[in-house]
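> quick one, structure for this:
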Amino acid sequence: MKINRLIVVFVAMVLGISCRNDDDGDDRIVVPPQTLIETAVENDADIKAFLETHFYNYEEFENPPADFDFKIKFGLISDNPEKLPLTNFVQTQVIRVTSLEFGRDDGEEVDQTLYYLIAREGVGESPTLGDRTVLQYEGSLLDGSLFDGSTSPLNQYLPGFLKGYANGVVKLKSGTGPVENGDGTVSYEDYGVGAIFMPSGLGYFSASPSSAIPAYAPLIFKIDVLDFEEDTDFDGDGIPSIQEDIDGDGDLNNDNTDADTEPSTIFLANHNDTDDDEDGIPTIDEIKIDGEIKKDANGLIIFPDTDGDGVPNHLDSDS
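Model prediction:
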């Protein structure tokens, strides 16, 4: 899928648009990159305008016809004045983003608003930000231009995707299935169906991953959450990935206990590292108590701390 992002984000900085001066063919005007805050304000205004001027086929979701495919479709309020705008249905989540996440060192920290629509919640459970999921999706710009999509079930590990995308996915619940169709395909029923409207600060920001996605562009994703792997352990170290979000900020990619000892060309966040403290002892061996992994009443791992310094063994290189 084209919206994959690397654990370390390499951002191609947009240097601006050069325009030839009519008086001097060698003079060029360079437009500097936009800041995170100004882009957030512009994107939020554009998204709100879209939500106020468009509707979705909510009546079909409320009373599904026999042949309904449970696909979200948008239309213009100006052409259908009797319809309710998307603003009547969307919910929001505010997510703090730093410019450092996009390779900038200007110290900006900006709250970004994610807008999401739950057209059908789903009958299962919701994945966490650390889970593998089975999804179908469609990505577009606010003008309706499609840039990516999948019409068949696709496996996606959420920490490897855009922050806005992942945070939108976990608002929905899975369905039932898979059911073998007898032709090599599978199907699901009663799965969550929704849409995500994200500012570029929760997406690619100043990077342009393809000619189909301009820099600073807000994005829309229609999502079907079919299934997910509960307590996904991506690196197989015995700890569910979601429990490797050490600072609890919902971003598993900025938790890297042994960053100071890793080579400069390597960045392995804890959820992708089998030896989280780089002490030569596999994490899975350091989290065992009397030879086994023990959990509390909430299903959370009880991490041993042999030297009693408040740092669990698997995160403490001198334990």
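> contacts and neighbour counts: CA atoms only from here.
Fine.
> what's the one helix or strand Gly164 maps to in contact with?
Per DSSP states H and E: Gly164 is located in helix 163-169. With contact meaning Cα atoms under 8 Å, 6 or more residues apart in numbering, helix 163-169 is reached by 114, 116, 127, 129, 158-159, 195-196, 198, 202-203, 221, 223, 225, 251.
> and the buried ones among those, selectable in ChimeraX?
Here is the ChimeraX command that selects the buried residues among those (16 or more other Cα atoms under 10 Å):
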select :114,116,127,129,158,159,195,196,198,202,203,221,223,225,251
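> want to put them side by side, so please do this one too:
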Amino acid sequence: MKLNRIVALSALVVVLGSCNNDDGGVTVEPPRPLSEVLVEDETEIQEYLKTHYYNYAEFENPAEDFDFKIEIKEIPDGNTELVPLKDQVESKSVKVSTNTDDGEKDVSHTYYYLIASEGAGESPTASDSTFVKYKGMLLDGSEFDRSDSYIWQYLPNTIRGYGEGLTHLKSGGDIVVEENGTYTINDPGVGLVIFPSGLGYFNTARTGISAYSPLVFALELGVFVKNTDYDNDGIPSILEDLNNDGNLNNDDTDGDGLVDHLDNDDDNDGVLTIDEIEIDGEGNVTFPDSDGDNIPDYQDPDTN
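Model (predicted):
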């Protein structure tokens, strides 16, 4: 079964690289207004999309030894035959809560994604654990991080644009394990995501990344854990986005500083969440409300 193979692959976990959303860095304070930075980022991204292309011809007619890696190059001046990224990407917008004191509330941010090779399986949500390869770049082409081997990444623990980008890819097909213990994943999803700094590190600088930098990631999705339950509390992480804003990192029922998707006692009443919910034989989760106050027991410290 594929699930067994996924469990076996979990032994190969390595430390998450630069796309982690909380791995330190130097923060510029006070942060600039999101909407002001977004205008600048969007101008830079649009110029990038007009002046760059990827090796689409190799994906369309792959050679026998083609490695299905995305390579981005600048279009030479005067060349009208190469298809720019702007004619190949799709876009989607998500709202980002402001972190400034200038009266802004939510600012809609657009990211751009491209699917070079669709993949044979299903697509993860931004709440799942994924087994990926990636390369991170700035708009000037400089590379700041990469993993040429598959690594596990729990997407809510990565930066927002990166996690959103992976939701557009499909996982690979069969996992082929060789006699020497190495393995390959057939037909993985391969793509590209480009997003403004508000979906990245915004006003925090990291090694190779200045504050307020739009980012580009080439992505390869091998497998993922469907309905990931990261804190093992019986509730899939996707159901712990209580305000339905697509961001699991601002949902903290008990206000203890540990967000719900990482907290196995969501109401801090001393009873584990898994003991305050009901799971049937098919894995369906229901949420009892013992005192009838329209607050499920696992979120209500008055019931235990």
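> got a TM-score for the two of them?
TM-score for the superposed pair, counting by TM-score structural alignment, normalised by the length of structure 2: 0.88. Supporting figures: 285 aligned residues with a Cα RMSD of 1.9 Å.
> pull the distance from the helix holding Gly164 of structure 1 to the chain's centre.
Here helix 163-169 of structure 1 is found 3 Å from its chain centre; the criterion is Cα atoms, centre = their mean, to the nearest Å.
> that one aligns to what range in structure 2?
Taking TM-score structural alignment as the measure, structure 2 aligns residues 160-166 with helix 163-169 of structure 1.
> mean per-residue distance, that stretch to structure 1?
Superposed on structure 1, stretch 160-166 of structure 2 shows a mean distance of 0.4 Å to its aligned residues (mean Cα distance after the TM-score superposition for structure 1).
> list the buried residues in that stretch.
Buried residues in stretch 160-166 of structure 2, defined by neighbour count with 16+ other Cα under 10 Å: Arg160, Gly161, Tyr162, Gly163, Glu164, Gly165, Leu166.
> could you point out the helix or strand that follows the helix holding Gly164 of structure 1?
Later in the chain than helix 163-169 of structure 1, the nearest helix or strand by DSSP H and E is strand 176-180.
> that next one vs structure 2, mean deviation?
Between strand 176-180 of structure 1 and its aligned partner residues in structure 2, the average distance after superposition works out to 2.1 Å, using mean Cα distance after the TM-score superposition for structure 1.
> can you map out the strands along the stretch 201-319 of structure 1?
Listed from the start of the chain, the stretch 201-319 of structure 1 has strands (DSSP state E, counting those that start in this stretch) covering 219-229.
> can you give me the helices in it?
283-286 (DSSP state H, counting those that start in this stretch).
> show me where the stretch 1-150 of structure 1 has its strands.
Counting by DSSP E, counting those that start in this stretch, one finds strands in the stretch 1-150 of structure 1 at the ranges 18-20, 28-30, 54-56, 74-76, 91-98, 109-120, 132-140, 146-157.
> how about CSV for the ones you listed, with distance to Glu180 of structure 1 added?
Below are those laid out as CSV (distance: least, Cα to Cα, whole Å):
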stretch, distance to Glu180 of structure 1
strand 18-20, 55
strand 28-30, 57
strand 54-56, 31
strand 74-76, 31
strand 91-98, 35
strand 109-120, 23
strand 132-140, 15
strand 146-157, 13
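> quick one, which of the ones you listed is nearest to Asp273 of structure 1?
Proximity to Asp273 of structure 1 (Cα to Cα) singles out strand 146-157 among these, at 15.3 Å.
> elements contacting the closest one?
Other elements packing on strand 146-157 of structure 1 under the criterion 3 or more Cα pairs under 8 Å, 6 or more residues apart in numbering; DSSP states H and E are strand 132-140.
> so the strand it packs on matches what in structure 2?
Per TM-score structural alignment, the counterpart of strand 132-140 of structure 1 in structure 2 is residues 129-137.
> so for the matching stretch, what gets flagged as buried?
Taking 16+ other Cα under 10 Å as the neighbour-count basis, stretch 129-137 of structure 2 is seen to contain the buried residues Ser129, Thr130, Phe131, Val132, Lys133, Tyr134, Lys135, Gly136, Met137.
> many thanks, I have nothing further to ask.
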